[in-house]
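*Asks:* Only the shape, not the letters, is given here:
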């Protein structure tokens, strides 16, 4: 019977014009076409590979190669001894090559698929002469619906032919098909669970369940809505197509551990983007992995939830702080060094100096960065609500209390950072209660009696002199010492005049982008005037002034000849310090570019105390160019 099958196949090969001296397959997939085919057959490949590896351990060193094809005979995977692999590659027997009868004539792989049964061919039983050197044992691979998915082939030199070789192939295929049945059984058991369906479909989070290989087998209606994709498009797909971090996630759940609230990026869906994901392993009674449940929350919804309680989120880092002056550099370096300390920080600085920017930067540089950053403005909370705001309240604590109670800022910041802004405005009785929480690291909600442990780092900020408030009996000395373990003093903008120009240029760019306007050009006279100004509102005042300038398309330059009028119209006329200008007195006369360039270099050297690196950076030129210009203008460096 086998010989009849081979004879008929040879006849078909002749009829199809197959040449006996052909060396290479007629059909071959490469590039994106091959990638698409491999992705389409990923389930077959990944299910088969462990069994193929087991088979190879039995024949390793005996000159055999194992080949896996799809249902049309296209090679998907090869593994085997190096010498035979090289021989096979000489005849383009590689992934993407079609081994069906129309492509290479009679061979074991095509007959196993066409005849739907195991078969062994040796030497001249193959049609083309190039294959006469081999013996091949092949068996079709079926899915749980008894449809042919592909074929497994064991190929070696013709003198190694043995009936046991075909037996090994058949046994391996049986194991692969049993794995399909096991996976299908698990899927069927899951799908017949109406209760589980109801629970998953009523979750407000997008939810997927995966089998033990990471293929999606369940999708809830929230996921369909959030990702704007149908269930049929997701079923049977590997989750790594949508999650680039899947390998890292898989290693965690494979060990039986949960992964909670991880920030991930979902891609390759109509609605992709950033999400918060949790992954939970489904374990059998024997603690074996039986699947995975993934839940996704839109990052915007998470931020919305946090803002509902805190009104803010930490998004500044030290790289957002603009300042190249020596005192700002030292301050930033120090703040970075103490970021990961659990000790309390007291930030002191005038209004508008960026106290909250520093607080958020410290938080984001610490090991608490993934937890909450909760901000409280102590000067904006009515005294009667202070305790419930910080410590929360239980159900029925007072008239109008929310049913079920409400967590306070300490609970919301648990594991993270609590930022107490304007801490000098805190009422005396609250100072006592805050001190107790800092000492005992527990809170008790208003109207409750249960103590709740909290792990919170405190960063406080003030624009007042707390020592003076202590002397005036308005602030507790013990709380002052507790808060000021690490003190930070942010200098006023007038104390770091060399940063003004950098800030001006930064805000010109950001405000123009925000307002969709061109960046206005500020003349030298404008810079001189702004450098002399005291900036009592510090960086915030400068930022607001630049925003006004951009909104007016730079029209403030029209008033520069009348400095007094300019001050009254745009700035505080009393806030000036004449010694901080970039150049000499105002002048509207026209000067040569060389004169302006020489003055710019000389004034920058004076302003930066001769620091050549900083001068070059301020002027936007390299140090070599600075040396050449200085020599040209007779300036001593």
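*Replies:* Nice, thanks for sending it over. Keep in mind that what you see is a predicted model, and the values were worked out from it rather than measured. Numbering: from 1, shown residues only.
*Asks:* alpha carbons only for contacts and neighbour counts from here, please
*Replies:* Noted.
*Asks:* Could you verify that residue 398 is part of a strand?
*Replies:* No: using DSSP: H, G, I helix; E, B strand; the rest coil, the secondary structure at residue 398 is coil, not a strand.
*Asks:* Now it: closest residue in space that isn't a chain neighbour?
*Replies:* Nearest non-adjacent residue to residue 398, counting by C-alpha to C-alpha, 6 or more residues apart in numbering: residue 447, 7.7 Å away.
*Asks:* What's the local residue count around the closest residue to residue 515 other than its chain neighbours?
*Replies:* Take residue 515 and drop its neighbours on the chain: the residue closest to it by C-alpha to C-alpha, 6+ apart is residue 551, 7.5 Å away. Residues near residue 551, counting by other C-alpha atoms under 10 Å, number 17.
*Asks:* here comes the other one, which I'd like you to weigh against the first:
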């Protein structure tokens, strides 16, 4: 009842005759009752709306893009964050069925029917401005007669998820142009050219020998571009099979190999979406995958193996190779169309032998970094030895320099005291990989000796049979056997 002292209005009734006067009071009471009930209903609606607005404000204050649906899939609530994420207005989706935007909703519920939670499920969202791949997490709010009555879930774009994943997985660029130590003319020219293309969005080909620092230059370009806030995903094709290359670059679904329990995995293009993709040794890519890469670059769309749907990707590619691709193109082993698609900008990175002025500073920096890693004191290189190292060719570039630094730190500089001349120093402490290869080569005389002795013994020590088998004269074989110490055992 309304407060008796609260005046909300007045009602006046006039009776045309005295005969109807006795009904006037009854009618007046009925009118007052109707007005009172209407006012109470309005007050109740107002309180309900206030409560709903308060609930919506609380719902909207949550950090995630939340949606509440009924057991039949009708959208009861959708937060501002969800509307913003999907690019739609609340009035256009509220009370619609969730299958309008998530066509596979029933299939998702069916495959998770015994669970009270939905964890990290990839869904494809359609019919919205920001259509695409999203990650869904949710839980059941209410169950009635063993059936789901109400459920809440939140959405995150796969682009955002993969971008965050890049930070945890180390798919970020750490080097900038300030980190590149150089005084040589060839390297200064490269840095100038690299800075000039950093603000562009064209793909880049970097040609240079192995271990010359191509990735460092690519990272520096990335970190001075508009993509610096996104991932820098590295892919190395040098030791991968064709199938592995395809799986790494484009990813796969559980349908890719149904006879195996495969967990769906995004490809490098999806991880790099919004950022940069660094492909090492692009020349190793088979022709079939070159065609597929060209299509991805042209359409800006990617599809996982085992999946028919396409995902839009926005990626800048840094493709590197340790040799010029011209010969490969001439042989028909590399698509010229792909080369042109990738070479919006092209850089040739010099080897260490082409930038000898940089060697002293680079060597000092490498020794300091390596000594910190090893927890040992960094030895100082005497001036005359530094000149030797500066003149050295460094055939394996930075890889060899790091190996030498490690050897020097373990040796604590003793190598500088025990050598006759420059040639002796290089022979003992440089050309390390070359020396390993040379040491593994068996001398020709030794190969010949083993071959002759093996045949001679296998044929029962017969010079005649052995000479015929080896295709040499008896006299030649006799002299060879004598040379290898078999003269006393030979037949007469």
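*Replies:* Looks like it arrived, so ask away. Here the structure is a predicted model, which is why all the values come from computation and not from measurement.
*Asks:* so how far is residue 349 of structure 2 from the aligned partner of residue 427 of structure 1 in structure 2?
*Replies:* Correspondence of residue 427 of structure 1 to structure 2, assessed by TM-score structural alignment: residue 286. Residue 286 of structure 2 sits at a distance of 24 Å from residue 349 of structure 2 (criterion: C-alpha to C-alpha, to the nearest Å).
*Asks:* Distance of residue 46 of structure 1 relative to residue 289 of structure 1?
*Replies:* From residue 46 of structure 1 to residue 289 of structure 1 the distance is 17 Å (C-alpha to C-alpha).
*Asks:* Which of the two has more residues huddled nearby?
*Replies:* Per other C-alpha under 10 Å, whichever of residue 46 of structure 1 and residue 289 has more neighbours is residue 289, with 17 against 11.
*Asks:* quick check: the host helix or strand of residue 76 of structure 1 aligns to which part of structure 2?
*Replies:* Element membership for residue 76 of structure 1 (DSSP states H and E) is strand 75-80. Counting by TM-score structural alignment, strand 75-80 of structure 1 falls onto no part of structure 2.
*Asks:* longest helix anywhere in structure 1?
*Replies:* helix 163-191 (DSSP state H).
*Asks:* Give me the residues contacting the helix or strand that it is followed by.
*Replies:* Using DSSP H and E, the helix or strand that follows helix 163-191 of structure 1 in sequence is helix 194-201. For helix 194-201 of structure 1, the external contacting residues (C-alpha atoms under 8 Å, 6 or more residues apart in numbering) are 190-191, 207, 220-222.
*Asks:* swap in stretch 396-414 of structure 1?
*Replies:* In contact with stretch 396-414 of structure 1 (C-alpha under 8 Å, 6+ apart) are residues 309-310, 371-374, 376, 388-395, 418, 443, 445-448, 454-456.
*Asks:* can you give me the end-to-end distance of it?
*Replies:* Note: stretch 396-414 of structure 1 ends 24 Å apart using C-alpha to C-alpha.
*Asks:* Tell me which residues of that stretch come out buried.
*Replies:* For stretch 396-414 of structure 1, the neighbour count (16 or more other C-alpha atoms under 10 Å) marks 397, 405-414 as buried.
*Asks:* and which of those is nearest to residue 422 of structure 1?
*Replies:* residue 409 (15.7 Å; C-alpha to C-alpha).
*Asks:* quick one: residue 2 of structure 1 from residue 168 of structure 1, how far?
*Replies:* Residue 2 of structure 1 is 19 Å from residue 168 of structure 1, by C-alpha to C-alpha.
*Asks:* what do you get for residue 500 of structure 1?
*Replies:* Taken as C-alpha to C-alpha, the span from residue 500 of structure 1 to residue 168 of structure 1 is 79 Å.
*Asks:* Look at the two and report which has more neighbours.
*Replies:* Neighbour count, other C-alpha under 10 Å: between residue 500 of structure 1 and residue 168, residue 500 has more, with 23 against 17.
*Asks:* In this structure that one contacts residue 493, no?
*Replies:* Yes: look at residue 500 of structure 1 against residue 493 with C-alpha atoms under 8 Å: they come within range, at 7.4 Å.
*Asks:* Checking the residue nearest the centre of structure 1 next. Helix, strand or coil?
*Replies:* Closest to where the C-alpha atoms of structure 1 average out (C-alpha atoms, centre = their mean) is residue 264, at 5.4 Å. Secondary structure for residue 264 of structure 1, judged by three-state DSSP, is strand.
*Asks:* What distance do you get for it to residue 294 of structure 1?
*Replies:* 12 Å.
*Asks:* Kindly report the same for residue 224 of structure 1.
*Replies:* In terms of C-alpha to C-alpha, residue 224 of structure 1 sits 14 Å off from residue 294 of structure 1.
*Asks:* With residue 234 of structure 1 instead?
*Replies:* 14 Å.
*Asks:* re earlier: shared neighbours of residue 264 and residue 294 of structure 1, anything?
*Replies:* residue 277.
*Asks:* ok so, going back, could you give me the buried positions within the longest helix of structure 1?
*Replies:* 165-166, 168-170, 172-174, 176-177, 179-180, 183, 187, 190.
*Asks:* burial count for the equivalent of the residue nearest to residue 398 of structure 1 over in structure 2?
*Replies:* With the correspondence set by TM-score structural alignment, residue 447 of structure 1 lines up against residue 306 in structure 2. Close neighbours of residue 306 of structure 2, defined as other C-alpha under 10 Å, add up to 15.
*Asks:* any idea how far residue 306 of structure 2 lies from residue 254 of structure 2?
*Replies:* According to C-alpha to C-alpha, residue 306 of structure 2 and residue 254 of structure 2 sit 7 Å apart.
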